[in-house]
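J.: predicted model follows, preceded by the sequence.
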Amino acid sequence: MTMSSGEDASGKSTARQRERQARRNLERRERDRIYQPTRSAEFDFPKPAPEVKSKLIFATTPRCGSHFICSTLFQTYRVGLPLEYFNPAHFESWGERAGASSQWEALSHLVARRTGGNGVFSAKVHWTHFEALPSDRMRNWFRHALWVRIERADLVAQAVSWEIAAQTGSFIYTQPSWKTPQYDFDRIYDRLVQILTQRAAWSRYFEERKIKPKVLVLEQFLQDPDAQSAALIKALGLPRAKGPRAPSIPVVKSQQREINSGWRSRFVDQLAKRAVL
């Protein structure tokens, strides 16, 4: 029996849908694997949970190097396990883990399982995630925290890195790229504006509350991570952890690639030409 053109088109459409769904399922499994340290019970600190003596919060913006810096600091076993728990998707998974009836209950569950042996609970928080916290009660929980700002001196490189990650879906070096990124001046410019806006929001938050956070700059940290980590721990007065250590987390590496430097140079050249005009 001969297949009609309509049936042929319908079959191709169904095949494409199955292909897209298979790709989405693969991406979801890959994300779950990569983000296990943020969500999985496998990376909880051993019980019983100690009393929380310090809340250590890293104020961040996308692609500022916070994942690398926080993963390095974790290896000191004095800063808890500072990950992106308050990303709405991650925080929702903690509510599911806890079977929580409220976000406050989810927060309690999270803190009980991710507080280090020295009583330090830590997290890194982008401004957009902090701003999206659902209640004043949640935001007030951050009162009396020890704050550390993580910044990147080269804002253009940060904007380029963000745009490449957004296009490829590769936000951590172990994530595969799902497509070849295409250079776009306007999109990189928008990323740069967003970074500046979020940095200004953090500055305003700290100024209004008379908070003087410690500051880590990625480029300086990369010169001597051990010395920078030791200096921060000393400045914060964080004690040694007691009892069993948390499981190791995957080693984090820089995602800096040749394409990043090429895009950065191209963007700076175009920006200079537009400024002249």
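T.: Now that the structure is in, tell me what you want to look at.
J.: drop to CA atoms for contacts and neighbour counts, all remaining ones
T.: OK.
J.: can you report how many residues neighbour the residue nearest to H129 when sequence neighbours are not counted?
T.: Among residues not flanking H129 along the chain, N87 sits closest, at 5.6 Å (Cα to Cα, 6 or more residues apart in numbering). Using other Cα atoms under 10 Å, the number of residues around N87 comes to 18.
J.: all helices for this structure, in order.
T.: 5-34, 36-39, 66-74, 88-98, 103-113, 127-131, 136-140, 155-168, 185-208, 218-223, 225-236, 258-276 (DSSP state H).
J.: so what does the third one touch, helix or strand wise?
T.: Helices and strands in packing contact with helix 66-74 are listed as helix 218-223, helix 225-236; criterion 3 or more Cα pairs under 8 Å, 6 or more residues apart in numbering; DSSP states H and E.
J.: among these, which is nearest R97?
T.: Among the helices and strands packed on helix 66-74, helix 225-236 comes nearest to R97, with 31.2 Å by Cα to Cα.
J.: from the middle of its chain, how far away would that closest one be?
T.: 21 Å (Cα atoms, centre = their mean, to the nearest Å).
J.: angle of that helix against helix 66-74?
T.: 70 degrees (axes from the mean of the first three to the mean of the last three Cα atoms, to 10 degrees).
J.: go ahead and confirm T61 touches T197.
T.: No: T61 lies out of contact with T197 (Cα atoms under 8 Å); the separation is 9.8 Å.
J.: what touches both of those two?
T.: Counting by Cα atoms under 8 Å, 6 or more residues apart in numbering, T61 and T197 have no contacts in common.
J.: for the two, indicate the residue with more neighbours.
T.: For T61 versus T197, neighbours defined as other Cα under 10 Å are more numerous around T61 (26 against 14).
J.: ok, the residue nearest in space to the middle of the chain to S66 distance?
T.: Centroid-nearest residue in the chain, with Cα atoms, centre = their mean: E84, separated by 5.0 Å. Distance of E84 to S66, computed by Cα to Cα, to the nearest Å: 10 Å.
J.: which neighbours do these two share?
T.: K124.
J.: not counting sequence-adjacent ones, nearest residue to S93?
T.: S93 sits nearest to R39 (Cα to Cα, 6+ apart), 6.7 Å away.
J.: one more to weigh against that first structure:
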Amino acid sequence: MLARLSAKLSGRPSSPFFASLRDSRPLAKRYLIATTGRAGSHFLCSRIADHANLGFPMEFFNESYISQFEALFPSPNLADFEAYVGANFASPEGVFGLKTDWWRFGVARNLGILQSLVSPPDLVAYLYREDFVAQAVSQTLAVATQIWHSRDVSTHPIADLHAALTYEAAAIEENCRSMLNQEYLWLQFIEQSGAPSLQLAYEDISRDPDPAVAAIAQILGVPLDRDPPPSDAVTRQGTPTAQLWAQRFREDRPDFVAFWSDYRGLVVAA
């Protein structure tokens, strides 16, 4: 999908309007929120935006963002999208962040999408979840319900939607493997890029994201001049079904869980 969008927009001429945005404010700092899904990136990035000094890191490699941009403006191209994102989501000081999973990051990098905004990164903040089984269960439930965040509109309580689903160990294992592979590839990228990096655990972020925000700002050398009150705009979606499925998967796949508890990040999950 991302490749098709890139091909569609790349053949168009650039708009002089967006070109003026591109030249209006050079970036001073670039950082990546490197995630694997259901690892707290949405919660963390919302809190980063509350502080303002670090910009508003969002999923700009997500196909839906590019599609919505194309729908809003007449015949834009990829350079226009890059100019628009850089001008509107960087901080006044020129600090820009972008969050992405590995799969989209790899495709976007090969296609050259938004490269002036992310390369070279001044920081790669790598998010992971200590409990990879709970993470995979959360992904499986989100895919099945298409409810990804607490702000998503639903006519039924999320706990009821989860309770109506059928447990599938194979789907959970598939999501485990996808996330474990992304973790391995992110760690390889961080090592090879030589960029400053920071590892942030979901379990810590979900309790209090502010220390993570402060750590990102410190590495980037950006002072945080605001002390925004805690926001309840984004909340956790844990349900009894998620807990039951995680426990059942550990019982159904003990060898799988034990192996990846030992070799996580060291080998690819074939």
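T.: Ah, there it is. All values derive from a computational prediction rather than experimental measurement.
J.: superposed, what's their TM-score?
T.: The TM-score (TM-score structural alignment, normalised by the length of the second structure) is 0.73; 223 aligned residues with a Cα RMSD of 2.7 Å.
J.: quick revisit: how about the helices of the first structure in JSON lines, adding distance to P250 of the first structure?
T.: Formatted as JSON lines, these follow (distance: least, Cα to Cα, whole Å):
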{"stretch": "helix 5-34", "distance to P250 of the first structure": "9"}
{"stretch": "helix 36-39", "distance to P250 of the first structure": "8"}
{"stretch": "helix 66-74", "distance to P250 of the first structure": "9"}
{"stretch": "helix 88-98", "distance to P250 of the first structure": "18"}
{"stretch": "helix 103-113", "distance to P250 of the first structure": "19"}
{"stretch": "helix 127-131", "distance to P250 of the first structure": "24"}
{"stretch": "helix 136-140", "distance to P250 of the first structure": "30"}
{"stretch": "helix 155-168", "distance to P250 of the first structure": "19"}
{"stretch": "helix 185-208", "distance to P250 of the first structure": "27"}
{"stretch": "helix 218-223", "distance to P250 of the first structure": "18"}
{"stretch": "helix 225-236", "distance to P250 of the first structure": "17"}
{"stretch": "helix 258-276", "distance to P250 of the first structure": "24"}
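J.: what's the closest of those to I249 of the first structure?
T.: Per Cα to Cα, nearest to I249 of the first structure of the helices of the first structure: helix 36-39, 6.4 Å.
J.: the second structure: matching residues for that closest one?
T.: Counting by TM-score structural alignment, helix 36-39 of the first structure lines up with no residues of the second structure.
J.: for that helix, packing partners?
T.: Against helix 36-39 of the first structure (3+ Cα pairs under 8 Å, 6+ apart) you get helix 88-98.
J.: quick check: the helix it packs on compared with the second structure, mean distance?
T.: When the second structure is overlaid, helix 88-98 of the first structure sits 2.4 Å from its aligned residues on average, using mean Cα distance after the TM-score superposition for the first structure.
J.: and the residue mapped onto F69 of the second structure from the first structure, how many neighbours?
T.: Per TM-score structural alignment, the equivalent position to F69 of the second structure in the first structure is W94. For W94 of the first structure, the neighbour count with other Cα under 10 Å is 25.
J.: list the contacts for W94 of the first structure?
T.: By Cα under 8 Å, 6+ apart, the contact set of W94 of the first structure is R39, A106, L107, H109, L110.
J.: do that again at 10 Å, thanks
T.: By Cα atoms under 10 Å, 6 or more residues apart in numbering, the contact list for W94 of the first structure reads 38-41, 85-86, 88, 100, 103, 105-110.
J.: check F185 of the first structure too.
T.: V160, R191, W263, R266, F267, V268, Q270, L271.
J.: top of the residues you listed by neighbour count?
T.: V160 (27 neighbours).
J.: excluding its backbone neighbours, what's nearest it?
T.: I188 is the one closest to V160 of the first structure (Cα to Cα, 6+ apart), at 5.9 Å.
J.: and the gap between the equivalent of A159 of the first structure over in the second structure and T241 of the second structure?
T.: The equivalent of A159 of the first structure in the second structure is A136 (alignment by TM-score structural alignment). Taking Cα to Cα as the measure, A136 of the second structure falls 13 Å from T241 of the second structure.
J.: and what of P16 of the second structure?
T.: P16 of the second structure is 52 Å from T241 of the second structure, by Cα to Cα.
J.: who has more neighbours out of those two?
T.: Comparing P16 of the second structure with T241 by other Cα under 10 Å, the one with more neighbours is T241, at 20 against 10.
J.: aligned partner of that one in the first structure?
T.: Checking TM-score structural alignment: T241 of the second structure goes with I259.
J.: so how far is L218 of the first structure from that match?
T.: From I259 of the first structure to L218 of the first structure the distance is 20 Å (Cα to Cα).
J.: doesn't L133 make contact with the residue nearest to H129 of the first structure?
T.: Yes: between N87 of the first structure and L133 there is a contact at 9.4 Å, judged by Cα atoms under 10 Å.
J.: quick revisit: the residue nearest to H129 of the first structure: what's it in contact with?
T.: Contacts of N87 of the first structure (Cα under 10 Å, 6+ apart): T38, K124, V125, H126, T128, H129, F130, A132, L133.
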